[in-house]
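[1] Can you look at this prediction? I've put the sequence above it.
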Amino acid sequence: MIEQEKIERVWFIGIGGIGMSAIARYFHMKGILVAGYDRTPSVVTEALEQEGVSVVFNDACELIDEVFRDASTTLVVYTPAVEHSQKQLVWFRENGFSVLKRAEVLGLITRESKAICIAGTHGKTTISTITTHLFRQSRQGCTAFLGGISKNYATNFLWDGNSPFTVLEADEFDRSFLRLNPASALVSAVDPDHLDIYGDRESFRQAFIDFGRKICKNGCLVVNAALTVDWQLAEGVKVYTYSAAQKADFYATDIRMEDGYYVFTLVTPEDKIENLKMGVPGLLNVENAVGAAALALINGVLPDEIQEALPLFSGIARRFETHINTGDLIYIDDYAHHPEEIRATVNSVRAMYPNHRITGIFQPHLYSRTKDFAKEFAVALELLDELFLLDIYPARELPVAGVDSALIGSDVRRIPVHLCSKELLPEMLSLQLPQVFLSMGAGDIDREVAAIKKRLMSLINKM
């Protein structure tokens, strides 16, 4: 494998992915020549191009620039979501290049730092971004690789050459998080997912136990108090619990709403931090903030720094993001794509608007996930008052016979369900103006947000 000091160029396969683009920005910041491939243009690839990174949208090997064809100086990084038959990936492998998965590169980057790794089936992007914000607003500082675009910093990568800390998400997909070397870690949830990779729920759960084993000697593990996992940890690793629903080592109490945002007291093993104010809405974010604050406090961030920084946290694109908030309509978009995420998101919206009718649109992500959790999706989506179901976003998968959105819709019986394509959605929205509209999914539904917003505003203006 190419030695790190000899890397002069890096070619990314799947450069538009949120995790991949953060690593691309890291190398670009270091003055290393960066370019890559992605399937389609996006907001992320457009931003990379504006920053001086070349991106191609065809996997033809002829599009690999000549300067990236020297195996002695070029590293190739690929996302596990890309097909093994991808033409450029095959060419690089056949020609003796060092070809690494995204997680392997993160493992190398963080090996010499105090890595703070946030894992969990859901919540990890929000928790890692809040954690990053708390560190960046403190004397500690940090470098960060995020799974979403921070609204505070307008990026998914932050660099601090003076801080020993690196904050990053620990992604369970393809067992990627087992490549990392955490000094501190957090686990938010272990609800089964990616069963196409793991095979069964027990193997999925075992992967999180294996992740816990990766925490370095005398490190720390912060876990959601609701989890019951038989952790097997290295010598001296301290375990802390956190919660917004029950007593724990770090927990929220006196939770109340002020001007549309939650305020709470954070109880810690040593003290209390009173009147902590959230800068983003949603009850689920209170628990996320408790977990992030626990990581920050354990690693030297001061209570007064947290008190000052938390209200300034303005959120992440596509994480409980409000696009319309008038007297007639609220429109919120969220990345929720797992049944438990949907449940948490809808319940948070219901808590904020208890007397409103909530209409939701959901785009299932992956045929395998839809097949494995169709009934669980139906139960979670029935928390809405009305549901629009889009076609499945396939991502890396080929169609599976008998698996489509109707598999979910057939189990939703207590509320009206509309199966529709993205093309027909504007017409369907004309049927009735909702009071609260919620779009959810991890596919390409984000590209419909602007059109949905425009359509809803036009309906409001006709009232």
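    Cool, the structure landed. Note that this is a predicted model, so its numbers are computed, not measured.
[2] contacts and neighbour counts: CA atoms only from here.
    OK.
[3] Remind me which helix or strand the residue nearest the centre of the chain belongs to.
    Nearest to the geometric centre of the chain sits Thr125, at 3.7 Å (Cα atoms, centre = their mean). Here Thr125 sits within helix 124-136, counting by DSSP states H and E.
[4] distance between that helix and the chain's centre?
    11 Å (Cα atoms, centre = their mean, to the nearest Å).
[5] Show me the contact partners of that helix.
    Identification of contacts with helix 124-136 by Cα atoms under 8 Å, 6 or more residues apart in numbering yields 117-118, 141-144, 146-148, 150, 167-170, 188, 285, 288-289, 291-293, 295-296, 301, 305-306, 309-310, 313, 315-316, 319.
[6] Which ones among those map onto helices?
    285, 288-289, 291-293, 295-296, 305-306, 309 (DSSP state H).
[7] And the furthest pair within those residues?
    Asn285 and Glu305 (18.8 Å; Cα to Cα).
[8] okay, those two: which has more neighbours?
    Using other Cα atoms under 10 Å as the criterion, Asn285 and Glu305 rank with Asn285 on top: 25 against 16.
[9] list the contacts for His418?
    His418 touches 387-389, counting by Cα under 8 Å, 6+ apart.
[10] Tell me the helices and strands packed up against the helix or strand Ile342 falls within.
    Secondary-structure assignment from DSSP H and E places Ile342 in helix 339-352. If contacts are counted by 3 or more Cα pairs under 8 Å, 6 or more residues apart in numbering; DSSP states H and E, helix 339-352 sits against helix 284-298, helix 367-381.
[11] Second structure for comparison follows:
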Amino acid sequence: MTLDQFKYIYFLGIGGIGMSALARWFQVNGYAVAGYDKTPTTLTDELASEGMVIHFTEDINQIPLEFRENPSKTLIIYTPAVPQTHLEYIYLTGQGFTIQKRSQVLGLLAGEMTTIGVAGTHGKTTTSSMVAHILRDSGVNCAAFLGGITTNYGTNFLLNQPADDLRSVVCVVEADEFDRSFLTLFPTFAIVTSTDADHLDIYGAHEAVLESFGQFVSQIEPSGVLFMKQGLSLANKTQAAVRSYALKEGDYYSQNLRIEESSFVFDLVYPKGVISDIYLTVPGFHNVENAVAAGAVALEVGVSLEAIRSALNSYLGVHRRFEYILKTKSAILIDDYAHHPAEVQAFLLSVKALYPDRELTAVFQPHLFSRTRDFAEGFAESLSLADHVILLDIYPARELPMEGVTSDLIFQGVHSKTKIKCTKTELPDVVRKMKPSLLVTIGAGDINQLLTVLKNILADQ
């Protein structure tokens, strides 16, 4: 299959963060794009304003007529989140349309360019967006398909400049391990940030997660390079060169790390020297580590030391990753997408380092019944870093409820000064009564829908 045989591109699940990036690539490159999603969002509104035809009910007649009448010229791209019982999926399958997962199509696109694949059970969105920003800010002709909305560009997709030889274009791809999507990629360079147990509803066991990451790094071009978090067991799985990185050790690491005026300042040590005085305005020890990895791969593709320093100094982050919602003398509100115990721990440790004189109140919305079941003890331990914990009900996402699995599994293990369990509806009143000076909201569900309300409460206290 080649993409030039198609004229129309139809997305089942167009509003997802990864699907929308792909939709934008096709739209910009002259294809007619349309799609279905379950509910309208700010992101689907933006796609519609860019010229895409989008609807929100399962209705075959709402698929544009020219798409339906030209099966041979129409490519259907779907996300596994859309069930195979979906009316449109059944129709399109029965009519002989070419149907591909997003990951398969992304693999086709990326395969035409020099690809940097950024993988990991956590850290990949920030790291990939850092790499993309360094390249774009440094004048490298690059494309990027990211898993979050970048603050610098207001999008999850960067379009490259036209090139006679696409191999001269560097394509940054957030390589998602969910349902083994990243196995469609054969990158020249790869970063692996972590291989913790996650998505066990898909994989079943941690060993299967490790096996999948092993297969991913085996697909790196033999002439390429794997940048691997120090301590991971992947070096023997690839023919590519292997280089390690971490916060304080490895081939690439940070030194002279300190906090100055809410910025993490550090020197990036690499095998041939040092890039000194990087001011990372997006806080977090984990983000310093991500910046080390991003700087390492940027050096490999030929970006200068000064350009790397300048780009990291101007990097503004990703929506819902250590994102300041309110920052005044009396109150601070930070939102973060963390949904794994290791992510929660890294986030809370960084917040406490930034604000050692304030008591920390954390609101956590667990994501998925299966993840809560598998990591309840780890979540409880991580959340206990906060002085006060407010625990919400589980956000189900793609899952049906599981018997005996509730946020109580986490709640009973939390040993902070105070802990409260409440619903989303009750949360504003709880926060209003507590009057926290440092509040963080954590989770991959819809907790961010309450940020405006919480911001106003804190601003008025």
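    Good, I have the coordinates. The model shown is predicted, which means the values in this text are computed figures rather than measured ones.
[12] that older thread, helix or strand next in line after the helix holding Ile342 of structure 1, which one?
    According to DSSP H and E, the helix or strand after helix 339-352 of structure 1 is strand 358-363.
[13] Going by neighbour count, which of the contacts of His418 of structure 1 comes out on top?
    The most neighbours, when the contacts of His418 of structure 1 are compared by other Cα under 10 Å, belong to Leu387, which has 24 neighbours.
[14] and the counterpart of Ala344 of structure 1 in structure 2, how many residues sit next to it?
    Mapped onto structure 2 by TM-score structural alignment, Ala344 of structure 1 lines up with Ala346. Ala346 of structure 2 has 16 neighbours, counted by other Cα under 10 Å.
[15] Likewise for the one 10 residues further on?
    Neighbour count for Pro356 of structure 2, taken as other Cα under 10 Å: 10.
[16] Now do the same contact list for the counterpart of Leu385 of structure 2 in structure 1.
    For Leu385 of structure 2, the aligned position in structure 1 is Leu383, judged by TM-score structural alignment. Neighbour list for Leu383 of structure 1: 343, 346-347 [criterion: Cα under 8 Å, 6+ apart].
[17] Serialize those residues to CSV and add fields for distance to Ile32 of structure 1.
    As requested, these are arranged in CSV below (distance: Cα to Cα, whole Å):
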residue, distance to Ile32 of structure 1
Arg343, 43
Val346, 44
Asn347, 45
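[18] Run those past structure 2 and keep the common ones.
    Using both residues aligned by TM-score structural alignment, their matches' Cα atoms under 8 Å, structure 2 keeps these contacts from the contacts of Leu383 of structure 1: 343, 346-347.
[19] winner for burial among the helices and strands packed on helix 339-352 of structure 1?
    helix 284-298 (a mean of 24; mean count of other Cα atoms under 10 Å).
[20] which residues sit against that helix?
    Applying Cα under 8 Å, 6+ apart, the set of residues contacting helix 284-298 of structure 1 is 123, 126-128, 130-131, 134-135, 184, 186, 222, 224, 242-244, 250-252, 262, 266, 268, 278, 303, 306, 344-345, 348.
[21] and what of stretch 46-62 of structure 1?
    15, 21, 25, 28, 34-41, 45, 63, 86-88, 91.
[22] Just those residues: which are in helices?
    Per DSSP H, the subset of the contacts of stretch 46-62 of structure 1 in helices is 21, 25, 28, 45, 87-88, 91.
[23] For ChimeraX, what selects the buried ones among those?
    Buried residues among these (16 or more other Cα atoms under 10 Å), as a ChimeraX selection:
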select :21,25,28,45,88
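[24] out of the ones in helices among the contacts of stretch 46-62 of structure 1, who's nearest Phe208 of structure 1?
    Ser21 (25.3 Å).
[25] Now that closest one: closest residue in space that isn't a chain neighbour?
    Nearest non-adjacent residue to Ser21 of structure 1, counting by Cα to Cα, 6 or more residues apart in numbering: Ile15, 5.4 Å away.
[26] The one you found and Pro80 of structure 1, how far apart?
    Separation of Ile15 of structure 1 from Pro80 of structure 1 (Cα to Cα, to the nearest Å): 12 Å.
[27] out of the helices and strands packed on helix 339-352 of structure 1, nearest to Ser176 of structure 1?
    Across those, closest to Ser176 of structure 1 is helix 367-381 (Cα to Cα), at 18.2 Å.
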